[in-house]
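> Sequence isn't available, so here's the structure alone:
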């Protein structure tokens, strides 16, 4: 598998290589790693793509210094170990003695007791056979494949989950450009998918998957989609670095339509849904348009979003039950109310909105004296016509930076972060001083 010119010249593996074989209908991905500590970074990166490791030891030379390093890195990643004693066909082979040396090596570097229980196979790569016992002649590589299926756990990823892929290696093609190699941990990757590239120190960026390659034998084969557990090479994302994560991008489909006696206009966007929260209740109502948002969540990506401030509100200054007089004579005249008469309230709770230009604190414990000029029934009728009932999305869109949405199994309330009026004023004063 060593195709690099420097590798052929020095007779060692420098770059990790990918391959795969199919046995009993099961795809077994193979990663050939360097064995020298000089290329330790390459070993650590590609080990993230593996569930198990085959420690290949020469039946004549035994464990080499680099063998200790590679095994230690593998066991740190908690991969399932197997041992293959190779070149048992050589006259000077000392397989039994080498097995004892390997066991001593495991005792030295193992991180837990389970790693000391590993299968041992004996093989001749030149002659193409493996066996589980030196007393049984090998016929083919079937014992090795059986041992892999019995020892190495299958991938644990979920193909139906949002896409996650860790970039473990990079390649470059003069025609295709940069190639990112990694294992799909979760989800399904499809051609022309919009994905997010998450670097360690940069903002997420959006890209389109142009080519997907999987490994069949020692060749790369182009496919239209690949699933959790597959090791793939993809093109499309630019500026990829080893250690970056490729994830599915939140791809909401916003479908606003305007009916003006013409065919419906439909627009589809691949953007974050955060700025659109509340658009159906606020913008569509104010502009007398019909709009419907349909979203498809691909992943959760943190994006910086600039939002506008919420309208000014009525804030409860005391505790008690919300009475009809305040609702009708104060709140309804200057804005909207969010709760019904008789609702229990608390200090700092938001009970309505106003267009005055600042927040208004109200004492809800004042009760209007009823006269013959107006009955309580008339007040109730007048009040109920203006009650605004918000959905959770609308409430989240409504709130300002100093406000919360309080959700319980039975109620949805708006409130100030600081419930005390004194604390709110002090915080505003301190903020103004800090800006000055």
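That came in fine, so what should we check first? From a predicted model like this one, the values you see are computed outputs, not experimental measurements.
> only C-alpha atoms for contact and neighbour calcs from this point on.
OK.
> Pretty sure residue 81 sits against residue 54.
Yes: using Cα atoms under 8 Å, residue 81 is in contact with residue 54, at 6.2 Å.
> Residue 172 in helix, strand or coil?
strand (DSSP: H, G, I helix; E, B strand; the rest coil).
> For it, which non-adjacent residue is closest in space?
Ranked by Cα to Cα, 6 or more residues apart in numbering and with sequence neighbours excluded, the top spatial neighbour of residue 172 is residue 178, at 4.6 Å.
> quick one: contacts of the helix or strand where the one you found lies?
Assigning secondary structure by DSSP states H and E places residue 178 in strand 177-186. Outside strand 177-186, the residues that touch it by Cα atoms under 8 Å, 6 or more residues apart in numbering are 49, 156-173, 227-238, 240.
> Now restrict the residues you listed to buried residues only.
49, 157-159, 162-169, 227-237, 240 (16 or more other Cα atoms under 10 Å).
> ok, second structure coming up, stack it against the first:
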């Protein structure tokens, strides 16, 4: 067992968080930094990355399938500078989607500096502003890395000026405005301080980190132990593993410590294993001093935000501030006719236990009681934030129904207010009018417009109510022939802007249970567009398509062709099977109305009416109309 990690002195440690907008290349850069540190060979990285994906820090299935980072992760690389000194750089990879901003907020406390990645063409985007604002609150000075400078349409100098303007707009400290700039191509694995001086490695980036990211304060090593848990891992052998940065003092293996929870209650426990980071591995060490990152076992029960301190300490560290959720939806047990056919976890008790488990690590999530004992009100940062949770539960064997997502309203100074988001749209100039018309109906206000002549695109920035984003993506792609690029992030709360258009058409609803037939679907194709294929099992009350007109239409899709000895048998199977609309989980969540649910099982995602029987729906409609 390796009981030492080199180097161990504080001035040889650099803690760096890598922050950026989605798809600007954070995880790709971390992989290349690990490769060029000499700790891994190409074959090792490919094996760890799981084959074709190539990004080892995107470790779970959903991250690899979607090509995004969902969970913050950290690793350590060794680097020998040009002066011959050896350093350990602790790298913290963060998500780029606004919906996972809670992951960014809770891990920035481990860093002493940040690498702010910006795409050489796109420049600062909505999430760039969000993550930069959070890092400034922690007093972290950014190193600006202009990535993808090898793109043919890159505009690196303009992007640097835009980052400067953004910092000025955000009232950054004056010393932060003189930020170091590194130009890089993370995919090709090189960086340079001057575009006229080409490079073949990331050494200029490493040297900039060593020079501009401050080492941990050495004087804190002599004080009483204090550290805060910013991440959790789990092992079947040792249970929960607490991860964080030692703020003061030194923590030792087998040491007796106090653990303060968020309410300030303390309990005495003993450190089990003490693990330091080396590459992707964790190695057992005897002690970890202030400024370094470590992982600790044996402290259960332990939660994110808890403080681990010396037995003589009475003051826990302040809790990590997390922005409040902006969206909520109702989770409930699956009470449909097909309940229990596929899932292993069906009851409200199992659903509640799973949500409680998620709360332990998902700090941006909130769970409260619903209208009944079988329902839970789950709040999160956005549709993708909650969609990822539902997708993980589905893969674990849960069956559940989910209601329409709704924004969380607040009363601010006696005024009813709603969440407002910043929306950025890049689209071809010929589609500009269609985009403006689409967003104008949704109460969006245009704040900035720039033409990018090199690509023929126009860059539009709006403020828009969060509720108006529901179902916007598909309509935006239709309006721009699939060429628009759209990003958004939370800005704040403003007075409610007024009504926005709901779904313009009704839905097709099955009136019988059974197997959908090609014959019946073919006879109904002029009524709208279907979500199901011939051979799919349907039940009464299931939403099986979109009506071509306003209002819902109840149809029979299980009717078969009556066979007689009069017709020729060859004409019975000439039904036309047309393409269906593929509906992903998040698309379904955006699509449904208040009287509908999304039914989620391990292998299927269905849409259904809340009341399955047509007579019940009619009776409820009469009562609602008085």
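Here it is on my side, so go on. Quick caveat: nothing in here was measured; it's all calculated off a predicted structure.
> Strands along the stretch 201-350 of the second structure, start to end?
Here the stretch 201-350 of the second structure has its strands, by DSSP state E, counting those that start in this stretch, at 226-235, 239-248, 250-252, 256-260, 266-270, 274-278, 281-284, 287-289, 293-297, 307-309, 327-333.
> wait, residue 228 of the first structure sits on residue 159?
Yes: the pair residue 228 of the first structure / residue 159 is scored as a contact, 5.1 Å apart, by Cα under 8 Å.
> Return every residue with contacts to both of these two.
With Cα under 8 Å, 6+ apart, residue 228 of the first structure and residue 159 have common neighbours 186-188.
> Trace residue 152 of the first structure over to the second structure, please.
Alignment note (TM-score structural alignment): residue 152 of the first structure maps to residue 213 of the second structure.
> Kindly tell me how buried its match is, as a neighbour count.
21 (other Cα atoms under 10 Å).
> how much space between the aligned partner of residue 2 of the first structure in the second structure and residue 176 of the second structure?
Here residue 2 of the first structure is matched to residue 58 in the second structure, going by TM-score structural alignment. Counting by Cα to Cα, to the nearest Å, the gap from residue 58 of the second structure to residue 176 of the second structure is 31 Å.
> Looking at the two, which is more packed in?
Each of residue 58 of the second structure and residue 176 has its neighbours counted (other Cα under 10 Å); residue 58 has more, 25 against 18.
> so is the more buried one in a helix, a strand, or just coil?
Relying on three-state DSSP, one would call residue 58 of the second structure coil.
> Does it touch residue 72 like I think?
No: when contacts are counted by Cα under 8 Å, residue 58 of the second structure is not listed as touching residue 72 (9.6 Å).
> List the contacts of whatever residue of the second structure lines up with residue 166 of the first structure.
For residue 166 of the first structure, the aligned residue in the second structure is residue 228 (criterion: TM-score structural alignment). Residues in contact with residue 228 of the second structure (Cα under 8 Å, 6+ apart) are 244-247, 305-308, 317.
> Which contacts among those does the first structure share?
Among those, the ones whose aligned partners also touch in the first structure (both residues aligned by TM-score structural alignment, their matches' Cα atoms under 8 Å) are 244-247, 305-308.
> Counting neighbours, which of those residues comes out on top?
residue 308 (30 neighbours).
> which residue sits closest to that one in space, ignoring its chain neighbours?
In space, residue 308 of the second structure is closest to residue 259, 4.7 Å off (Cα to Cα, 6+ apart).
> what about the one you found, how many residues close to it?
27.
> And for the one 10 residues further on?
Under the neighbour criterion other Cα under 10 Å, residue 269 of the second structure is assigned a count of 18.
> Tell me the residue in the first structure aligned with it.
Checking TM-score structural alignment: residue 269 of the second structure goes with residue 207.
> Tally up the residues packed near residue 412 of the second structure, please.
Neighbours of residue 412 of the second structure using other Cα under 10 Å come to 12.
> Now do the contacts for it.
Residue 412 of the second structure neighbours (Cα under 8 Å, 6+ apart): none.
> do you know how far it is from residue 157 of the second structure?
For residue 412 of the second structure, the distance to residue 157 of the second structure - Cα to Cα - is 42 Å.
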